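# sequence plus the predicted model coming up.
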Amino acid sequence: MIKFFRKIRQKMLAENKFSKYLLYAIGEILLVMIGILLALQVNNWNENRKLRINEISALKEVRRNVDQNIIRLKSFSENDSRLINTGKKLITIFKDENSIYNDSINTMFGLVGTYDPYYAIDGAYENLKQKGLNLIQDDDLKQVLIELFEQSLPNLEQAGNAFEYEVSKRKNDMAISYFETGRTFFSMRPNNFNELKNNQEFFNFLTWAMAAKKLTISHRKNSLDETNKAKYLLEKYLEEIDK
């Protein structure tokens, strides 16, 4: 092709057709420029396509993390609710002057103040951060994921787990003082049930542990709501771009 254009130029110069040669040269330059622009456009298209493929792949992995966190948060919330109900039953028993001891109460004592820490699943999000969060082209989705994985879930881990640990620590103190040794936390037999019923320190612990668990439930519910929001935006965005 280059030899073909060179022959045309040489022929025009030989025939002393300078004006035509000038027009031809300008046209040739424009043709080359158009070719370069087209090549750049194709290259940009290929690069954008690669970025979009990487974005889709990364977000699908993040969606798996989101789904896993939703399942775990729901499971934790259900367990928290059972612990709350157990605590309420114990408080009712303690307030009833006519209540008597039976072995089933051991399990109830064991459940109250159970240490139940939550750790978020965020491996895919951390991988995405290494690639660069700018890979996500939707700013709203990007912000929601940042708030979820860098604020909501970490706060649930740090503050919530610290609170749960404090409850468990105080439960251990109660176990040493008022329950038989050599038993697990899941089945605690009181040294003297009737005396324990009238023990203000243990009753205060019982009510405080319930209040703490309710606060934990509230935090986990907020995190679950934010995780569900992230799931909705993720699925909506992936439907738009993964076609």
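The structure has been received and is ready for your questions.
# contacts, neighbours, all on C-alpha from now
Fine.
# elements contacting the helix of greatest length in the chain?
When every helix of the chain is counted residue by residue (DSSP state H), the longest turns out to be helix 18-95. Packed against helix 18-95, as judged by 3 or more C-alpha pairs under 8 Å, 6 or more residues apart in numbering; DSSP states H and E, are the following elements: helix 2-14, helix 104-111, helix 123-131, helix 200-241.
# here comes the other one, which I'd like you to weigh against the first:
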Amino acid sequence: MIKFFRHIRKSLLEQNKMGKYFKYAIGEIILVVIGILIALQINNWNENRKERTIELSYLKRLTVDLEENKILWKETLNRKKKQLAAAHVFLNFRFSKNQDTVAKILPYFQALGNWKDININQVTFNEMVSSGNLNIISNDSIKIKLLDLDKLYKAILNNQEALKVEHRNLLHEQIMKIINTSNAFVTDPNQKSVLKREFSKEEMSIYFDEFQKDLITLINDKEFINGVVGIPYNAQLQFISFREASDKVNELISLIEKEINSN
């Protein structure tokens, strides 16, 4: 093709047709420029297509993380509701005139005393932030909501860290200090296969009585009951933040799925 253009230019020069030569030369330049522009356009289109492919991959991974967190907030809210219900049972028993019925609060003991960290899945989001790829998200609404959700997550985790310290100091440490858990272990039918001997009914009754005495001592312990009282005080603010996180997650999932389907 280049040889062909050269041949035309040479022929025009030899025929001394300078006017036509210059017109042809200008036309050739215009064709070259148009070719370059087309090439650049194709290159930009390919780059945009590659970037969009990466963006869609991130969006799909974000959806997986958000779906996992959707379950997390539902489970966390349910767990905290059970802990609140257990705290109410313990507080009612604390002010009961008859503390001989301590066995009634045993089913609520685990819900009250157990602690589980909130493990939020932010793997994809954190990867995008650390790699500088957050700006690859072309939908500004999605980007803004991701940042807003991350801010809420950090606030929740900071609050949970403070509550974890309170739970450990007031509840867990007092339980470990006052309760002789081996007495409960003996009376737990689920642990029967672990122990290598049989216990008589009289022995079982003695162990259970000792456990009940410890439990009454625990319930009337100032530090422990302060920890129990703190659960209802903190619950409502926790419930609000958990529900807000759940709503934001659902909203983001819907927005991201719409963006993916628009491709």
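Structure's in. What do you need? Quick caveat, the model's predicted, so the values are computed rather than measured.
# with structure 2 superposed, average distance for the longest helix of structure 1?
Once fitted to structure 2, helix 18-95 of structure 1 is off its aligned match by 0.9 Å on average (mean C-alpha distance after the TM-score superposition for structure 1).
# now that helix, how far from the centre of its chain.
Computed by C-alpha atoms, centre = their mean, to the nearest Å, the chain-centroid distance of helix 18-95 of structure 1 equals 15 Å.
# Three-state assignment for the residue positioned nearest the centre of structure 2, please.
Nearest residue to the geometric centre of structure 2 (C-alpha atoms, centre = their mean): I120, 2.7 Å. For I120 of structure 2, the assignment made with DSSP: H, G, I helix; E, B strand; the rest coil gives coil.
# against E259 of structure 2, how distant is it?
24 Å (C-alpha to C-alpha, to the nearest Å).
# circling back to that earlier point, in structure 2, what residues pair with the longest helix of structure 1?
Counting by TM-score structural alignment, helix 18-95 of structure 1 lines up with residues 18-95 of structure 2.
# wait, which of the helices and strands packed on helix 18-95 of structure 1 is closest to I146 of structure 1?
Judged by C-alpha to C-alpha, the one of the helices and strands packed on helix 18-95 of structure 1 that comes nearest to I146 of structure 1 is helix 123-131, at 9.1 Å.
# tilt between the following helix or strand past the closest one and helix 18-95?
Using DSSP states H and E, the next helix or strand after helix 123-131 of structure 1 towards the C-terminus is helix 139-147. With axes from the mean of the first three to the mean of the last three C-alpha atoms, to 10 degrees defining the directions, helix 139-147 of structure 1 sits at 40 degrees from helix 18-95.
# now do helix 139-147 of structure 1 and helix 123-131, the angle between them.
Using the same axes, to 10 degrees: helix 139-147 of structure 1 against helix 123-131 is 110 degrees.
# angle of helix 139-147 of structure 1 against helix 200-241?
Calculated by the same axes, to 10 degrees, helix 139-147 of structure 1 forms an angle of 150 degrees with helix 200-241.
# who does helix 139-147 of structure 1 touch, helix- and strand-wise?
By 3+ C-alpha pairs under 8 Å, 6+ apart, helix 139-147 of structure 1 packs against helix 200-241.
# what is the equivalent residue in structure 2 for L206 of structure 1?
Match for L206 of structure 1 (TM-score structural alignment): V228.
# what sits against that match?
For V228 of structure 2, the contact set (C-alpha atoms under 8 Å, 6 or more residues apart in numbering) comprises A87, F90, L91, L171.
# distance of the second one from H7 of structure 2?
Yep, that's F90 of structure 2 we're talking about. 100 Å.
# what do you get for the last one?
Remark: distance between L171 of structure 2 and H7 of structure 2 (C-alpha to C-alpha) = 95 Å.
# which of these two has more neighbours?
The neighbour count for L171 of structure 2 versus H7, taken as other C-alpha atoms under 10 Å, is higher for L171 (22 against 12).
# pretty sure the more buried one sits against G227.
Yes - under the criterion of C-alpha atoms under 8 Å, L171 of structure 2 makes contact with G227 at 5.8 Å.
# map A111 of structure 2 onto structure 1.
In structure 1, A111 of structure 2 lines up with L111, judged by TM-score structural alignment.
# circling back to that earlier point, out of the helices and strands packed on helix 18-95 of structure 1, nearest to F76 of structure 1?
Short answer: helix 200-241, nearest of the helices and strands packed on helix 18-95 of structure 1 by C-alpha to C-alpha, at 8.2 Å.
# got the angle for the closest one vs helix 104-111?
60 degrees.
# just name the closest of the contacts of V228 of structure 2 to I105 of structure 2, please.
Closest to I105 of structure 2, out of all of the contacts of V228 of structure 2 and judged by C-alpha to C-alpha, is F90, at 6.8 Å.
# give me every residue that touches that closest one.
Counting by C-alpha under 8 Å, 6+ apart, F90 of structure 2 has contacts I105, I219, V228.
# tabulate these (CSV), appending distance to Y24 of structure 2.
Compiled in CSV, the contacts of F90 of structure 2 are given as follows (distance: C-alpha to C-alpha, whole Å):
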residue, distance to Y24 of structure 2
I105, 99
I219, 100
V228, 92
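# which of the residues you listed sits closest to S138 of structure 2?
Lowest distance from S138 of structure 2 to the contacts of F90 of structure 2 (C-alpha to C-alpha) belongs to V228, with 47.9 Å.
# distance of the closest one from N92 of structure 2?
For V228 of structure 2, the distance to N92 of structure 2 - C-alpha to C-alpha - is 11 Å.
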